[in-house]
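Q: with the sequence up front, the predicted model follows.
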Amino acid sequence: EINMGATAIGTGITTHPDYAAAVLRHLREISGLDLATADDLVEATSDTGSFMSFSASLKRNAIKLSKICNDLRLLSSGPQAGLGEINLPARQAGSSIMPGKVNPVIPEVVNQVAFAVAGADLTVTMAVEGGQLQLNAFEPVIAHSIFQSITWMRRGMRTLRINCVDGITANRERLGAMVGASVGVVTALTPFIGYAASAALAKTALLTHRNVGDLVVEAGLMSREEVDKQLSPARLSGLEAITQAIPIVQPAENVVES
């Protein structure tokens, strides 16, 4: 919605009767958007909350993207003292003080974009709050902050995809070793051997540094075939149902037709 033709306070005083319609028509042609004149021009003139809502949406997307980058940084940490589950493309020669140490610079760039967008959103919020009656003197900084956030987000997402996401690889050997050594996988066996047995075997595995699956088989609680089936990567990742109580929804069922 737009308030063009409302003039200073929203009453449209001194405006040509055809002005609002003419501006609306031209703006539709220029923008390609299905714009409309606001029903309440006084309210539309005094309130700039729509800018704040839009800026908040940008911030939400930025924060979500930043969280994804945090995940990428954690999953790629290592190679020896971190998780090391995935490998990010190396985009720098390495640390100037520690040879061989390559930082996740692209996710870090996008993290900083998110920080800046969050700051710009606060600027928009305060500028919206700073209006008085029908006078909103701080719309210039609102527009500047929003356009700046859009530019940062567009460039940040592009560099994240091109310089990071497209080149991510899985460290399969590391992943397999971590799953095999994990005590947490006993959770998947709890529906079959019970909570008490799972807890006891988990403690034993931690103390002896042995494989949980081997302990379950040795205790006679499940066969090797059944343990391997329940602890398969497909089951643990949710690609196959572990129990009938947890149905698996195929991706095609989630598609919403537009």
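A: Sure thing, it's come through.
Q: when you work out contacts or count neighbours from here on, use the C-alpha atoms and nothing else.
A: Will do.
Q: figure out how far the helix ranked longest in the chain is from the centre of its chain.
A: Longest helix in the chain by number of residues (criterion: DSSP state H): helix 49-75. Put simply, helix 49-75 sits 7 Å off its chain's centre (Cα atoms, centre = their mean, to the nearest Å).
Q: residues of it that come out buried?
A: Under the neighbour-count criterion of 16 or more other Cα atoms under 10 Å, helix 49-75 has 51-52, 55-56, 58-60, 62-63, 65-67, 69-70, 72-75 buried.
Q: where do the strands sit along the stretch 151-258 of the chain?
A: Using DSSP state E, counting those that start in this stretch, the strands of the stretch 151-258 of the chain run over residues 169-170.
Q: from the contact counts, what lies against the longest helix of the chain?
A: Here helix 49-75 touches helix 105-129, helix 139-163, going by 3 or more Cα pairs under 8 Å, 6 or more residues apart in numbering; DSSP states H and E.
Q: isn't I168 right up against P89?
A: Yes. Using Cα atoms under 8 Å, I168 makes contact with P89 at a distance of 6.4 Å.
Q: can you tell me, leaving aside adjacent residues, what's nearest to V117?
A: What sits nearest to V117 in space, not counting adjacent residues and going by Cα to Cα, 6 or more residues apart in numbering, is S149, at 5.3 Å.
Q: got a list of what that neighbour touches?
A: Applying Cα atoms under 8 Å, 6 or more residues apart in numbering to S149 gives the contacts 58, 116-117, 120.
Q: ok, then the element right after the longest helix of the chain?
A: strand 86-87 (DSSP states H and E).
Q: against which helices or strands is that following strand packed?
A: Strand 86-87 sits against strand 169-170, with contacts defined as 3+ Cα pairs under 8 Å, 6+ apart.
Q: before we move on, back to that, looking at the helices and strands packed on helix 49-75, which is closest to L215?
A: helix 105-129 (40.5 Å; Cα to Cα).
Q: which residues are contacting the closest one?
A: 47-49, 51-52, 55-56, 58-59, 62-63, 65-66, 69-70, 72-73, 91-92, 136, 138-139, 141-142, 145-146, 149, 152-153, 156-157, 159-160, 163-164.
Q: use this one as the comparison:
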Amino acid sequence: MSNQEFRVEYDLLGERQVPQEAYYGVHTLRAKENFEISGTTVSCYPNLIIALAAVKQAAAVANAELGLLSPTLRDAIVAACIEIREGHLHEQFVVDVIQGGAGTSTNMNANEVICNRALELMGHKRGEYAHLHPNEHVNLAQSTNDVYPTALRIATFFAIEHLLEAMAQLHAAFDEKALEFAGLLKLGRTQLQDAVPMTLGQEFSTYAVMLEEDMARLREASALIREINLGATAIGTGITAHPDYAQKALEALQRITGIELSTAPNLIEATQDCGAFVQISGMLKRIAVKLSKTCNDLRLLSSGPRAGFGEINLPPMQAGSSIMPGKVNPVIPEVVNQVAFEVFGSDITVTFAAEGGQLQLNAFEPIIAYALFRSFKHLTAACITLADKCVKGITANAGHLRETMERSLALATALNPYIGYKNATSVAAEAHAHGTTIREVVLRRQLMTGAQLDEALRPEALIQPRIYGSLVDLIAAAGAGAEQDAVAK
């Protein structure tokens, strides 16, 4: 290669040749070489890049208002940041997201890309830092230790919004199925054993409600993430920043992002505390736990199709076996289960990384970012996939539900208020032993009449609370009369 394909840049360790076409510089080049860890670069996280550009844009605006940055340099930096926020030059963020240095490499990657694009907009060549410098101007009044956490919080806020949209889509799918299945009576189960009647609609409504609850909790947790430490600089004392910088940068950042942000009341505390990320990660784990439980239920309810529960049918998505003809597996719930397992592990990573911070800084926020954004990305995709490729296409086996309901011993529970627990237990035992139904045994023993049984076992009476008084008294009186007749005879 000829020398014309490179430019020479300098840093603390000396000079390096940087590819001429690169918008990043020497700091990024060294980090790219040092951190060949995950193969996942910052470019894979557009929300983080957009957040970094927003922070740099806000800093330039604030410093210009304070007379610390010329309007010409401000305008160039702002224009470059706007381009990046619109999706340009993301491929130039080449540093591995897992990195040492508390995020310094990511911060410098942003500084250099913004600087070199701003230089072009000013009519200069990349690397001509005498006109505009990555550290002196783009990073003015900033430190990695307030830029990176602030950008991480903004990116997390964006990720929360995207996840909430996906969860709302899944919630709507379950809600529609709850309405569709509202009239289908079935058996509920506890500990995988027959319990008491419910409707399939009630069962599906619980999945919708669980999502709704988690969406509410996630919105509450997002309030914590809107508190930032921009203006803290190195450790929270604000060294090298103007006294009014933090407030002006906050106001600019709110305008740019449209997010209602606030500056932490104690910047020294905020610079070292990762508690908000722990709480967000815990919320993602909570969502994953419930999603996985729901998918476990869907796999059980659709098991079979002939030797399992067989109460619902999941839409067939692909052939299920390379050896067993006709087999179709519940692949969509299975993939969501696996996403949940990954989220559980990522939560452990965030926990250890937050705990590992020492004194005035937590150096492990890059792995927190990696773990959080991976969880957000996969959970968001999992919700959409589950809604579109599974829940919307679920059908019910109404005939099978009706048959198992009629043969169930669980109906004995519904008769407790009428014939008593002892009689109900005896009826259930006899029905099970002789392979008959609860109705048949009750009628044979003359514990209730057919009309009384019909009233007691009405579908709507089986799935909600009711007042038993009048019918119970009637049956008790009938039972007492039968006893008197027997004594007289």
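A: Everything's here; your move. All figures in this text were calculated on a predicted structure; none of them were measured in a lab.
Q: E218 of structure 1: which of the helices and strands packed on helix 49-75 of structure 1 is closest?
A: Going by Cα to Cα, the one of the helices and strands packed on helix 49-75 of structure 1 nearest E218 of structure 1 is helix 105-129, 45.1 Å.
Q: which one in structure 2 is aligned with N61 of structure 1?
A: In structure 2, the residue paired with N61 of structure 1 is I287, using TM-score structural alignment.
Q: distance of the nearest residue to that match once chain neighbours are set aside relative to H162 of structure 2?
A: Nearest non-adjacent residue to I287 of structure 2, counting by Cα to Cα, 6+ apart: D214, 6.2 Å away. D214 of structure 2 is 14 Å from H162 of structure 2, where distance means Cα to Cα, to the nearest Å.
Q: when those two are compared, which one has more neighbours?
A: Higher neighbour count among D214 of structure 2 and H162: D214, with 19 against 16, using other Cα atoms under 10 Å.
Q: how about the contacts made by the more buried one?
A: 283, 286-287.
Q: what lines up with it in structure 1?
A: Aligned partner of D214 of structure 2 by TM-score structural alignment: none.
Q: surely D214 of structure 2 forms part of a strand?
A: No. D214 of structure 2 is assigned helix when assessed by DSSP: H, G, I helix; E, B strand; the rest coil, not a strand.
Q: from E203 of structure 2, how far off is it?
A: For D214 of structure 2, the distance to E203 of structure 2 - Cα to Cα - is 18 Å.
Q: cool, and Q318 of structure 2?
A: Distance from Q318 of structure 2 to E203 of structure 2, by Cα to Cα: 26 Å.
Q: equivalent analysis for G479 of structure 2, please.
A: 36 Å.
Q: higher neighbour count, the two?
A: When neighbours are counted by other Cα under 10 Å, G479 of structure 2 and E203 differ, and E203 comes out ahead with 19 against 16.
Q: excluding its backbone neighbours, what's nearest that one?
A: Per Cα to Cα, 6+ apart, closest to E203 of structure 2 is A178, 7.5 Å.
Q: quick one: stretch 175-194 of structure 2 aligns where in structure 1?
A: With TM-score structural alignment applied, stretch 175-194 of structure 2 matches no range in structure 1.
Q: for that stretch, how far is the first residue from the last?
A: So stretch 175-194 of structure 2: terminal residues 25 Å apart, Cα to Cα.
Q: picking up where we left off before, helix or strand: which one has the residue nearest to E203 of structure 2?
A: helix 144-180.
Q: state the next helix or strand along the chain beyond that helix.
A: strand 185-190.
Q: packing partners of the helix or strand following that next one?
A: Later in the chain than strand 185-190 of structure 2, the nearest helix or strand by DSSP H and E is strand 193-199. Contacts defined by 3+ Cα pairs under 8 Å, 6+ apart place strand 193-199 of structure 2 against strand 185-190, helix 411-414, helix 459-462.
Q: buried residues in strand 193-199 of structure 2?
A: 194-199.
Q: who's in contact with L75 of structure 1?
A: L75 of structure 1 sits in contact with 82-86, where contact means Cα under 8 Å, 6+ apart.
Q: burial count for the aligned residue in structure 1 for P330 of structure 2?
A: Aligned counterpart of P330 of structure 2 in structure 1: P104 (TM-score structural alignment). P104 of structure 1 is flanked by 23 other residues according to other Cα under 10 Å.
Q: chain neighbours aside, what residue packs nearest to P104 of structure 1?
A: R73 (6.2 Å).
Q: try H400 of structure 2
A: Nearest to H400 of structure 2 is E311, by Cα to Cα, 6+ apart, at 6.6 Å.
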